[in-house]
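Colleague: generate coordinates for the sequence data below:
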Amino acid sequence: MFWFNSIEHNRWLSACLQDLLDYGRKSEVKTGFACLDRDGEIDLEQPIQLYLTARMVHVFSLGVLLGVPGCRRLVEHGIRCLNQYFRDPVNGGWFDAIEHELDADGNAIPYPGRDDKRSYSHAFVLLGAASATAADRIGAHELMQDALRDSDLHWWDSQFGMVRESYNRDYSRCEDYRGINSNMHTAEAYMLVAQVTNEGEWLDRAMRILERVAEVSREYSWRLPEHFDADWKPLLGYNRENPQEAHRAYGSDVGHSFMFSRLILEARAMLKQSGKEEPEWMIPAATGMFERAREDAWRRDGAPGFAFTVDWDGKPVIRDRQAWVQFEAIGAAVTLLRVAVAEDAEAEEVEHYEHCYRAWIDFAYEHFLVRGGRIVHRLSPENKPLDLENQRLRDSVYHAVQAMLLPRLPLTPAFSVALAHGLLDKPLPEEPAHKKRFGGF
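Modeller: Next comes the predicted model:
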């Protein structure tokens, strides 16, 4: 029997998710949701960040739809903070980060050096607002419409079918750099918006992003370039001399390959559900990116765990294990397993993805998920925790929450819409008798 069909396994996933939501509550502050330190306390040395506050709106919207008490207030707190404190009242859009304290007039203070506008953060404003709309929270629909207008006005580049990376505060100067990370999360948000609004344009945009990603990844043996110039030409040597740069690391980030693999398959399911023909490139791209990332990064140091980045020959560059990569690998394995079952794949293929899921969720349980919902965010290549006092944590429970939900939901619709439609814990079809590993009577 598939683990996804096990009542006890789903109860375990639910318990983990409940712990993560409880842990996430600790991040609430007056102006949004803050970073937490390794002990689960508010980190006063880091600003209140737009992407994290918007992520938590998304996460707590899922909590609302799951029926978890207390989440409704947290969603509305996040929406109010995005509107009241993060909005730029002069130039429009949202500040990327603000100070913990307000000025004498009760207004937010943009964090020094972070008063710019970034499409990565904007993607989460759109995602959070769309999920809150699905959860029917006050102010959510208006926030989503504002974010869509901002996407049209500043971020979507119809020439290339991708989003731009960043602007200065008044949108007068656009950065020449283009990045895969911001486009990945924008595609995620567009796919959700398409389902919340029933407007196909947003899926069309997501498909343009996904197709370009598939094309460029295929050119490099399914390793995904991260960095590009303004004409979307890959910058393969970007940050080669500074490979540990946290936000724009040199090489290919295997976590992004796993997440794109999942998004491609979810977009394919959306197309099928709407009666449209899915392009032939989608399954080969999803499987190619998944297998390349798995082969390049899993157990490369003689111990379980994924290296964070690899070079263009597949050699690990940043060997630390990061929790979010593990959670995205779990999500990709889930989606590929569901597709394999739906497409009546050979037993060996089904068993391969099921084995990946079991091995990777075991590893997450043993190394990243701490009782009570806290996450160990980084491990050494020897799988020793690296969440030390001098290392700033900048993640949230977002990746982990989605990894705990994915095995309990169908490929489509997206998380919040699926929960709103009551699609939690619908079992996978059982294996045909001739493919069962045991018995078959």
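
Colleague: all contacts plus neighbour counts: C-alpha atoms, from now on.
Modeller: Will do.

Colleague: and stretch 19-38, which residues are buried?
Modeller: 19-24, 27-29, 31-38 (16 or more other CA atoms under 10 Å).

Colleague: wait, isn't residue 162 in contact with residue 185?
Modeller: No. If you go by CA atoms under 8 Å, residue 162 and residue 185 don't touch, sitting 11.4 Å apart.

Colleague: tell me which element residue 150 falls in.
Modeller: For residue 150, the host element (DSSP states H and E) is helix 140-150.

Colleague: output the contacting helices and strands for that helix.
Modeller: On a contact count with 3 or more CA pairs under 8 Å, 6 or more residues apart in numbering; DSSP states H and E, helix 140-150 meets helix 119-134.

Colleague: which residues in the stretch 51-200 of the chain form strands?
Modeller: Using DSSP state E, counting those that start in this stretch, the strands of the stretch 51-200 of the chain run over 97-98, 117-118, 156-157, 162-163, 166-167, 178-179.

Colleague: next one: the stretch 201-350 of the chain
Modeller: Along the stretch 201-350 of the chain, the stretches classed as strands by DSSP E, counting those that start in this stretch are 227-228, 252-253, 309-310, 321-322.

Colleague: can you redo those strands as JSON lines with mean neighbour count and distance to residue 375?
Modeller: Converted to JSON lines, these look like this (neighbours: other CA atoms under 10 Å; distance: least, CA to CA, whole Å):
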{"stretch": "strand 227-228", "mean neighbour count": "20", "distance to residue 375": "28"}
{"stretch": "strand 252-253", "mean neighbour count": "26", "distance to residue 375": "20"}
{"stretch": "strand 309-310", "mean neighbour count": "24", "distance to residue 375": "21"}
{"stretch": "strand 321-322", "mean neighbour count": "24", "distance to residue 375": "10"}
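
Colleague: would you do the same for the sequence below? I want to compare the two.
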Amino acid sequence: MERKLPDFTSAYFLKQHILDTVNFYAPRCMDKVFGGYINCFLDDGTVCDYETKQLVGQARFVFIFSVASLLKPDQAYRQLAEHGITFLQRHQRDHKHGGYYWELKGRSVSKPVKRAYGHAFVLLAAATAAKAGISSAVPMIADTFDVLERYFWREKEGLYLDEISADWSEISSYRGQNANMHLCEAMMTAYEATGNKRYLERAKRIAESVMFRLLPQSGGLIWEHYHEDWTIDWTYNYGITKSELRPYGFIFGHSIEWSKLLLLLERLDPGNWRKPMAQSLFQSAIHLGLDRKNGGIYFSMAPGGYIIDYDKYYWVMAEAIGASSLLAAYDRSALQLYNDLFAYCWTYFVDQQRGGWYQLLNRFNHRYSNIKSPPPKTDYHPVTNCLIALTSFSQTELAE
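Modeller: The predicted structure is shown next:
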């Protein structure tokens, strides 16, 4: 007899699932030796790397504990978030040149490079912690924005650079959409935390640049990689689909993630173009990427239109849950898709016994590894998208 599935639109379920996911990491992730957080766990919670402190993972932990604190005012969650803010400010920050180092081993800088992607998550973490009432995070919002403004922003293109050397002297020629996507998300959160319109205007500008400068070059899906002049680089990392930040191909999850961000931006600043573009991006990604036999969404497609990576990633599925929950306000069929996607995740990705999501499955939904959370995973994607679903279904009658 099949077990009955939960009501995936239920506020009680979504809140509890967020907390169950966070509780896989809390408090075992707190590093009492070096500070910050341990960021590598096997399925059963065994630590698999005590030292690696990637900027993104450290910031994402601040985010998930701040979200948990907002949902359940619990001193333990708040203290965990404050613990991460302290580490970022004291150890991950470059006190000589400004900005944040990409990676530490313990407290020693192992990769001093400065990346816009990492700073996006610092901004997201600081803004979310500020929303949770953590006062030490508030100055980090303006400070991180100023670093991004001074070194990464290019007004002419309306987009951010990707990577700069630690002393800001050497700019990489690589340009990418991924960092800009997460900066759009972080800017919206900074606006919600502060009410300062400059963050909302920046989020809008990034979205417009990606949708009207980048997307027309590649058709109905977002391409990842660009030359210095922001024309498409079709050969960068050719065939390398497993690159953490710069995978090759059309990454279905990023077109889905952009559809979500456009709908969130629409909430903050109603207009006339974002909703149809969000629907188009989402529908294109689902049409081309959905595995109709085994469930889930494939990872990437070649420019020629054929799938080159059939694997299923936790974050792609989580983003599809968030996007479909927002689309459900306009389209009843999206509600059915939301439920189907969540049922798939509940069956294959969610560790219902111990909490947390598995990272990666093959096309037949089998795990490759017993590493549940390598750096910088932290389950930020399930947490943020279940939070979006929670707010979406509290604002629509479709869930009733």
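
Colleague: thinking again about what came up before, in the helix holding residue 150 of structure 1, which residues are buried?
Modeller: Using 16+ other CA under 10 Å as the test for burial, helix 140-150 of structure 1 gives 140, 141, 143, 144, 146, 147, 148, 150.

Colleague: any idea what the second one aligns with in structure 2?
Modeller: Taking TM-score structural alignment for the superposition, residue 141 of structure 1 sits opposite residue 138 in structure 2.

Colleague: now the last one
Modeller: Across the two structures, residue 150 of structure 1 finds its equivalent in residue 147 of structure 2, going by TM-score structural alignment.

Colleague: in the stretch 301-441 of structure 1, which spans are helices?
Modeller: Here the stretch 301-441 of structure 1 has its helices, by DSSP state H, counting those that start in this stretch, at 323-342, 347-367, 398-405, 415-420.

Colleague: now the element after the helix or strand harbouring residue 13 of structure 2, going C-ward?
Modeller: In this structure, residue 13 of structure 2 sits in helix 11-25 according to DSSP H and E. Sequence order places strand 41-42 as the next helix or strand after helix 11-25 of structure 2, per DSSP H and E.

Colleague: state the span of structure 1 onto which that following strand is aligned.
Modeller: The aligned range for strand 41-42 of structure 2 is 37-38, by TM-score structural alignment.

Colleague: what's in contact with that stretch?
Modeller: 43, 376, 387, 388, 389, 392, 393 (CA atoms under 8 Å, 6 or more residues apart in numbering).

Colleague: just the buried ones from the residues you listed, in PyMOL syntax?
Modeller: Only the buried members of the contacts of stretch 37-38 of structure 1 enter the following PyMOL selection, criterion being 16+ other CA under 10 Å:
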select buried, resi 43+376+387+393
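
Colleague: which one of the contacts of stretch 37-38 of structure 1 sits closest to residue 419 of structure 1?
Modeller: The shortest gap between residue 419 of structure 1 and any of these belongs to residue 376, at 27.8 Å (CA to CA).

Colleague: once you drop chain neighbours, what's closest to that closest one?
Modeller: Nearest-residue entry for residue 376 of structure 1: residue 368, 4.8 Å, with adjacent residues in sequence omitted and distances by CA to CA, 6 or more residues apart in numbering.

Colleague: tell me the counterpart of the one you found in structure 2.
Modeller: Correspondence of residue 368 of structure 1 to structure 2, assessed by TM-score structural alignment: residue 349.

Colleague: now do the contacts for that match.
Modeller: With CA under 8 Å, 6+ apart, residue 349 of structure 2 has these contacts: 314, 357, 358, 359.

Colleague: mind picking the two most distant members of the contacts of stretch 37-38 of structure 1?
Modeller: In the contacts of stretch 37-38 of structure 1, two members sit farther apart than any others by CA to CA. They are 43 and 376, at 15.6 Å.

Colleague: run a quick neighbour tally on the nearest residue to residue 69 of structure 1 once chain neighbours are set aside.
Modeller: Closest residue in space to residue 69 of structure 1, ignoring its immediate chain neighbours: residue 63 at 8.0 Å, by CA to CA, 6+ apart. Residue 63 of structure 1 has 24 neighbours, counted by other CA atoms under 10 Å.

Colleague: map residue 63 of structure 1 onto structure 2.
Modeller: Checking TM-score structural alignment: residue 63 of structure 1 goes with residue 68.

Colleague: again, but for residue 165 of structure 1
Modeller: In structure 2, the residue paired with residue 165 of structure 1 according to TM-score structural alignment is residue 162.

Colleague: apart from its neighbours in sequence, what residue is nearest that match?
Modeller: residue 116 (5.3 Å).

Colleague: what is the aligned counterpart of the one you found in structure 1?
Modeller: Taking TM-score structural alignment, the alignment pairs residue 116 of structure 2 with residue 119 from structure 1.

Colleague: shouldn't that match be in contact with residue 155?
Modeller: Yes. In this structure, residue 119 of structure 1 is within contact of residue 155 by CA under 8 Å, at 6.6 Å.

Colleague: neighbour-wise, which of these two wins?
Modeller: Taking other CA under 10 Å, residue 119 of structure 1 and residue 155 do not tie; residue 119 has more neighbours (25 against 22).

Colleague: gap between the more buried one and residue 380 of structure 1?
Modeller: Look at residue 119 of structure 1 and residue 380 of structure 1: by CA to CA, to the nearest Å, they are 31 Å apart.

Colleague: what does residue 256 of structure 1 give?
Modeller: 20 Å.

Colleague: who's more crowded, those two?
Modeller: For residue 256 of structure 1 versus residue 380, neighbours defined as other CA under 10 Å are more numerous around residue 256 (27 against 16).

Colleague: show me what that one aligns to in structure 2.
Modeller: Per TM-score structural alignment, residue 256 of structure 1 is aligned with residue 254.

Colleague: just give the closest residue to its match, not the sequence neighbours.
Modeller: In space, residue 254 of structure 2 is closest to residue 222, 7.0 Å off (CA to CA, 6+ apart).

Colleague: mind listing what the alignment partner in structure 1 of that neighbour touches?
Modeller: The pairwise alignment with structure 1 assigns residue 222 of structure 2 to residue 224, based on TM-score structural alignment. Residue 224 of structure 1 makes contacts with 213, 216, 217, 252, 253, 254, 256, 257, 289, as judged by CA under 8 Å, 6+ apart.
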